[in-house]
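Asker: Dropping the sequence and predicted coords here.
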Amino acid sequence: MWRISMAKALVGFIGGPTPAELQQTATLRRRVADLEAEVGRLKTENDGLLQALRERVESVNASDLMEPVAH
């Protein structure tokens, strides 16, 4: 318990984070949020592409495999 009090005392003595550190923390948090949103967007896009591929594969039948592919 005394360690927590000592840590709080040290932070108080040092003065805590500087305005520049607070700004950097805010910037990093925004960046993390932006990256999380991008991951979500890419996951949604990937899920859509996988579904389209599944539908395409399901629509293929044996006769489609016998026809030559047009270039």
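Answerer: Yep, it's here.
Asker: going forward, measure contacts and count neighbours with C-alpha atoms only.
Answerer: Noted.
Asker: For Pro19, give its distance to Ala26.
Answerer: Distance, Pro19 to Ala26, by Cα to Cα, to the nearest Å: 10 Å.
Asker: The two - which one has more neighbours?
Answerer: The neighbour comparison of Pro19 against Ala26 (other Cα atoms under 10 Å) goes to Ala26, with 12 against 9.
Asker: Which elements pack onto the helix or strand hosting Val57?
Answerer: With secondary structure defined by DSSP states H and E, Val57 is part of helix 19-59. Packing partners of helix 19-59 (3 or more Cα pairs under 8 Å, 6 or more residues apart in numbering; DSSP states H and E): none among the helices and strands.
Asker: put this beside the first:
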Amino acid sequence: MDNSPITGSVTTVVAEKEKLAKASLAFNCKRVKHVKNQQKKSFLTWLLLFLASIIGVVMALPLLQL
């Protein structure tokens, strides 16, 4: 196998690759946790909005009777 560098390639040692892989894993784990928290907050916001809408409709029903 030819291991000669090509134009634009970066040469790194194994230790540097391992360091970058660990940093990448830590970053990705934090990002996934953040996204899950955002999804949970978004769901709760929509749930509260939905419940408030239902309460508003139920309270308006007597006013709509003819």
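Answerer: Here it is on my side, so go on. Quick caveat: nothing in here was measured; it's all calculated off a predicted structure.
Asker: Now the TM-score, please.
Answerer: In this superposition the chains share a TM-score of 0.66, using TM-score structural alignment, normalised by the length of structure 2; 52 aligned residues with a Cα RMSD of 2.3 Å.
Asker: sorry, back to before: off-centre distance for the helix holding Val57 of structure 1?
Answerer: Remark: helix 19-59 of structure 1 is offset 4 Å from the chain centroid, using Cα atoms, centre = their mean, to the nearest Å.
Asker: Check stretch 52-67 of structure 1 too.
Answerer: 33 Å.
Asker: Identify the residues contacting that stretch?
Answerer: Stretch 52-67 of structure 1 has contacts (Cα atoms under 8 Å, 6 or more residues apart in numbering) with no other residue.
Asker: Quick one: neighbours of Arg31 of structure 2, just the number.
Answerer: 12.
Asker: Please report the distance of it from Gln38 of structure 2.
Answerer: Distance from Arg31 of structure 2 to Gln38 of structure 2, by Cα to Cα: 11 Å.
Asker: do Ile54 of structure 2 as well
Answerer: 25 Å.
Asker: Kindly report the same for Glu16 of structure 2.
Answerer: 33 Å.
Asker: now Lys22 of structure 2
Answerer: Counting by Cα to Cα - Lys22 of structure 2 and Gln38 of structure 2 are separated by 25 Å.
Asker: again with Asn28 of structure 2
Answerer: Distance from Asn28 of structure 2 to Gln38 of structure 2, by Cα to Cα: 15 Å.
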